[in-house]
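[1] Quick one, what's the 3D model for this:
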Amino acid sequence: MSNTAFSTLALPAALLGNLADLGYSSMTDIQAQALPEILAGKDVIARAKTGSGKTAAFGLGLLAKLDVKYFRVQSLVLCPTRELADQVAAELRKLARSIHNIKILTLCGGVPIGPQIGSLEHGAHIIVGTPGRVIDHLEKGRLSLVDLTTLVLDEADRMLEMGFSADLDAVIAKAPAQRQTLLFSATYPDAIAKLSERLLTAPVQITVEQQHNTSSIEQLFFQVTDNNTRLDALHQLLLNYQGQSSMVFCNTKRETQDVADALHAFGFSVLALHGDMEQKDRDQTLVQFANGSACILVATDVAARGLDISSVDAVFNYQLAHDADTHTHRIGRTGRAGQSGIALSIFTASDAGKLVTLEDGLGVAITPKPLPPANAALTPAKPTLATLQLDGGKKHKIRAGDIVGALTASKQLTNDDLGKIQLHDIWSFVAVKRSKVKLALQLLQQGKIKGKSIRARML
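    Model (predicted):
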């Protein structure tokens, strides 16, 4: 965190007032370095990781120059995943609360295209989306970028890793040559350098070192004889270290699902997250893990990128990451907000090359520890909450308070029995203590929300 106040910037008074209301006073390092250049209209290449405050850095830049009276698409933010796009759009809307009649629209794959077409017909100021769905709308003539003034590529390295290079080129071909381009990337491989040369004009380069302090994270490495013994090792480590909330990282989608299935068979409360899942299943998985209804999330690096998930008790690397940056990003899921965390990594002799890369990148010598002895008294952790899905959401004008009211009106449940509530367009999710789930379902089925009966089920 820098000591530079937002008030030192040439931001509109309404934006500064909203920042003060949100409790944002001092800028993060990426904001302090990038915002003056962005506000000056320069192209920017910024190396910054998730959690560094980069969304507010480019978001305030977009909002400061926006002409809300001109109802055309003036800014486009491209993200690698729907989850990150939703997160970015939510942050932009929060930052834009003081700007009346602003419209920020999310265009992502994995969801029905019909509602997006309807929203585009009514226009928007800012589009946040994934490359594939954005190019689809552009090619069908439903979206125009002729009035675009700013293009943002968020987590550009991941977009290239996920194969979006051709889609990016197609989107850029539809954008005006005279524009401001902002490129944010956690890493800066050759592919990003080449992309930058094509897209940006005399860019200012900014690098912010890893924001997460890994000194609060205890790292343990365990060597196993071969790939066949990895799962047994993970089983034993989870029994000893998992806590109530853990993430397990795998390198492939197939491996992710296989590991999750095996852990489920062992009796663990576990969910998988990878690119082969339907979007609805991805959404439900994220909701359940984020609200404490599942104890373990097994994921690939790409699927876990940009997820809005708070600190977990422990991180397990089923396979070592391919580079130190990815390893640091993985383990940064634990030990946040001043808390201590633990990261446990499994490797074999064939991982010698990766070990050297990690040692060089992390600046530490890796010494394997012996696996903890088997202990029959240890059992998998169980979640204290369960998730109920309601067939009603934002489009039905349902608010979190309406759900709380429906569940607590009879006094049989209290606020203490409820956990996180998440609202989506056509459905909502509420976490409830497992011991009170049947009662909660009964109350919802017998009662009404906004005067209507709402179906509910447990995930």
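[2] use CA for all of it now, contacts and neighbours both
    Will do.
[3] where does the residue nearest the centre of the chain land in three-state SS?
    By C-alpha atoms, centre = their mean, the chain has its centre lying nearest to residue 307, at 1.9 Å. Following DSSP: H, G, I helix; E, B strand; the rest coil, the label given to residue 307 is coil.
[4] same thing with residue 375?
    coil.
[5] Quick check: it vs residue 222, distance?
    18 Å (C-alpha to C-alpha, to the nearest Å).
[6] Settle it for me: which of the two has more neighbours?
    It is residue 222, of residue 375 and residue 222, that has more neighbours when counted by other C-alpha atoms under 10 Å, with 20 against 10.
[7] Validate this expectation: that one resides in a strand.
    Yes: assessed with three-state DSSP, residue 222 lies in a strand.
[8] my guess is it meets residue 346, correct?
    Yes: counting by C-alpha atoms under 8 Å, residue 222 touches residue 346, with 4.9 Å between them.
[9] residue boundaries of the strands in the stretch 301-450 of the chain?
    314-317, 341-347, 385-390, 418-423, 428-433 (DSSP state E, counting those that start in this stretch).
[10] show me the contacts for residue 392.
    Residue 392 makes contacts with 398, 425-428, 454, as judged by C-alpha atoms under 8 Å, 6 or more residues apart in numbering.
[11] Identify the farthest-apart pair in these.
    425 and 454 (14.3 Å; C-alpha to C-alpha).
[12] Give me the more crowded residue out of these two.
    residue 454 (16 against 13).
[13] wait, isn't the residue nearest to the centre of the chain in contact with residue 82?
    No: look at residue 307 against residue 82 with C-alpha under 8 Å: they stay out of range, at 9.9 Å.
[14] joint contacts of those two?
    By C-alpha under 8 Å, 6+ apart, no residue touches both residue 307 and residue 82.
[15] do you know how far residue 76 is from residue 272?
    From residue 76 over to residue 272 (counting by C-alpha to C-alpha), the distance is 31 Å.
[16] run this one through as well so I can compare:
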Amino acid sequence: MNQPLFSTLKLKPELESNLESLGFKTMTPIQAQSLPLILKNQDVIGQAKTGSGKTAAFGLGLLQKLDVKRFRIQSLVLCPTRELADQVANDIRRLGRGIHNIKVLTLCGGMPFGPQLGSLEHGAHIIVGTPGRVEEHVRKGSLRLEDVNMLVLDEADRMLDMGFQEALDAIIGEVPDQRQTLLFSATFAQQIKKIAARIMISPQMIEVASTHDELTIEQKFFQVTDHDDRLLVLKLVLGRYQPESTIVFCNTKKETDEVADALFSQGYSATALHGDLEQWQRDQVLVRFANKSTSILIATDVAARGLDIDSLDAVVNFHIAREREVHTHRVGRTGRAGSKGLAMSFFNAQEAHRVALLDLEIDPIADAEARPGADYLEVAAMVPKMSTLQIDGGKKQKVRAGDILGALTGNDGLAGTDVGKIHIFDNCAYVAVRRKVAGQALQSITDGKLKGRSFRVRAIKG
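    Modelled structure (predicted):
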């Protein structure tokens, strides 16, 4: 199948000739599907991963729309990290180099505030920035957005993961309602649906092939005998399949604690979630699992209800669910956003009738899997890539996600890619950082300042 050509889009002559000089002839799937809609001034949600060509899609859209003679901020692009904002700004400059006198300005945390003020005083056409710093400029009156006619949220899911919901709300509140809004995200989780419904007008949904494949969930059933045998098979499958993120479903609160303790005592990154936890304990458990600093969550169905966790590699049913609908709900938590998922269920002779009632295309009893070999018990427990820092300051102390990101990445600190999800509660905040730089991150916040103040910070063990 032939890929569509950029020349079919009827872009400004300066853009067309520049694309030709750059060697851009054919469009990627996300460009082919979204650009015609963007050029018609429609709101678009693009579900696409990094490397899909989405930057050129919205970059060409805003450059086509830009009136360079009108020296006002006409487009605002928000990105989760400084590195991505710099990359996007450079790509827009390269795409628009055939149009004279375009000014693209980056506003990112972790960079000195003063020079940005000076640049803003000289004006710009396009702002590319991180939500925390852009919101700070808006709040201080150094950035006015009343002339913006195109708003782009790039990697929106990552911005929400990093705790920028409040900053985004504040910024969007200053942008005219009569505008075009483009939202690009690798996933289309509930949070994304909510923000899209609130800020977009009849958006067109675009999914590239890499994200709209049918969900592929492989189900495996293992026959076991007693409780100890279930634990043994659990360790074998964890060693065999090495899932980065796993939920183990148990039918009772007592069992969740027993399984979590058994795994934790043997070096696994595992924690229990059930109804007897206090709210702060539940918050901490969920934060650590969502930000991938804990690999295994052992939970009851009641405790796990309402969880919105993306990129779940595997689900394990330590016991078969008592109802078919519950089994379907458990299994459906893996294999989201087009990725492959793995669901493994353990059953004994007494549970065989429950397995039969699941009404699956396979015969789970006759086709039960052979358990992995004993050598998989020797495989070291997977160590999470991330570590969580707890900061004893939150919403009530006016701590914002941008403050934390700036403290970590400023003054030649961490790269933005080393910082994961940021969760802010009333009196504390949690930030995930790559485990290999956790010590440096801890030192950065301990030695530095948030909101001009020092806050106690510690790494959560386990």
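[17] I'd like to know how many residues surround residue 192 of the second structure.
    Counted with other C-alpha under 10 Å, residue 192 of the second structure comes out at 18.
[18] Kindly report the same for residue 287 of the first structure.
    23.
[19] Secondary structure element holding it?
    Taking DSSP states H and E as the criterion, residue 287 of the first structure maps to helix 279-290.
[20] The next helix or strand after that helix to helix 279-290, inter-axis angle?
    Next along the chain after helix 279-290 of the first structure, taking DSSP H and E as the criterion, comes strand 296-300. For strand 296-300 of the first structure against helix 279-290, the angle by axes from the mean of the first three to the mean of the last three C-alpha atoms, to 10 degrees is 130 degrees.
[21] Residue 361 of the first structure is in contact with residue 324, isn't it?
    Yes: between residue 361 of the first structure and residue 324 there is a contact at 5.1 Å, judged by C-alpha under 8 Å.
[22] Which of those two has more residues huddled nearby?
    Shown here are residue 361 of the first structure and residue 324; by other C-alpha under 10 Å, residue 324 has more neighbours (20 against 14).
[23] is it true that that one touches residue 357?
    Yes: at 6.6 Å, residue 324 of the first structure and residue 357 qualify as touching, with contact defined as C-alpha under 8 Å.
[24] With residue 423 of the second structure as the reference, measure out to the equivalent of residue 287 of the first structure over in the second structure.
    Counting by TM-score structural alignment, residue 287 of the first structure corresponds to residue 287 in the second structure. Distance, residue 287 of the second structure to residue 423 of the second structure, using C-alpha to C-alpha: 7 Å.
[25] Then residue 360 of the second structure?
    Distance from residue 360 of the second structure to residue 423 of the second structure, by C-alpha to C-alpha: 39 Å.
[26] got it, and residue 219 of the second structure?
    Counting by C-alpha to C-alpha, the gap from residue 219 of the second structure to residue 423 of the second structure is 33 Å.
[27] go on, residue 320 of the second structure?
    33 Å.
[28] any idea how far the counterpart of residue 340 of the second structure in the first structure is from residue 168 of the first structure?
    Per TM-score structural alignment, the equivalent position to residue 340 of the second structure in the first structure is residue 340. With distances taken as C-alpha to C-alpha, residue 340 of the first structure is found 40 Å from residue 168 of the first structure.
[29] ditto for residue 297 of the first structure
    Residue 297 of the first structure is 30 Å from residue 168 of the first structure, by C-alpha to C-alpha.
[30] now residue 278 of the first structure
    Distance from residue 278 of the first structure to residue 168 of the first structure, by C-alpha to C-alpha: 23 Å.
[31] Compare those two and say which is more crowded by neighbours.
    Shown here are residue 278 of the first structure and residue 168; by other C-alpha under 10 Å, residue 168 has more neighbours (21 against 11).
[32] joint contacts of residue 287 and residue 423 of the second structure?
    Listed as contacting both residue 287 of the second structure and residue 423 by C-alpha under 8 Å, 6+ apart are residue 430.
[33] could you pull out the helices for the stretch 351-459 of the first structure?
    Here the stretch 351-459 of the first structure has its helices, by DSSP state H, counting those that start in this stretch, at 352-362, 400-408, 437-446.
[34] Residues in contact with the longest one: which ones?
    When contacts are taken as C-alpha under 8 Å, 6+ apart, the neighbours of helix 352-362 of the first structure outside the stretch itself are 320-325, 327, 365-366.
[35] And these, which is closest to residue 131 of the first structure?
    For the contacts of helix 352-362 of the first structure, the nearest to residue 131 of the first structure is residue 325 (24.3 Å; C-alpha to C-alpha).
[36] what about the closest one, how many residues close to it?
    Look at residue 325 of the first structure: counted by other C-alpha under 10 Å, it has 16 neighbours.
[37] how distant is stretch 206-225 of the second structure from the center of its chain?
    20 Å (C-alpha atoms, centre = their mean, to the nearest Å).
[38] buried sites along it?
    When neighbours are counted by 16 or more other C-alpha atoms under 10 Å, the buried residues of stretch 206-225 of the second structure are found to be 206-208, 211, 215, 217, 219-224.
[39] before we move on, what about stretch 452-459 of the first structure?
    Buried residues in stretch 452-459 of the first structure (16+ other C-alpha under 10 Å): 454, 456, 458.
[40] in the stretch 101-250 of the first structure, which spans are helices?
    Using DSSP H, counting those that start in this stretch, helices in the stretch 101-250 of the first structure cover 114-121, 131-139, 156-161, 165-173, 190-199, 230-241.
[41] ok, back up a step: closest one to residue 255 of the first structure among the helices of the stretch 351-459 of the first structure?
    When these are compared (using C-alpha to C-alpha), the closest one is helix 352-362, at 18.4 Å.
[42] Let me know how buried the residue lying closest to residue 242 of the first structure once chain neighbours are set aside is, in neighbour terms.
    Leaving aside its sequence neighbours, residue 242 of the first structure sits nearest to residue 314 (C-alpha to C-alpha, 6 or more residues apart in numbering; 5.9 Å). By other C-alpha under 10 Å, 27 other residues sit near residue 314 of the first structure.
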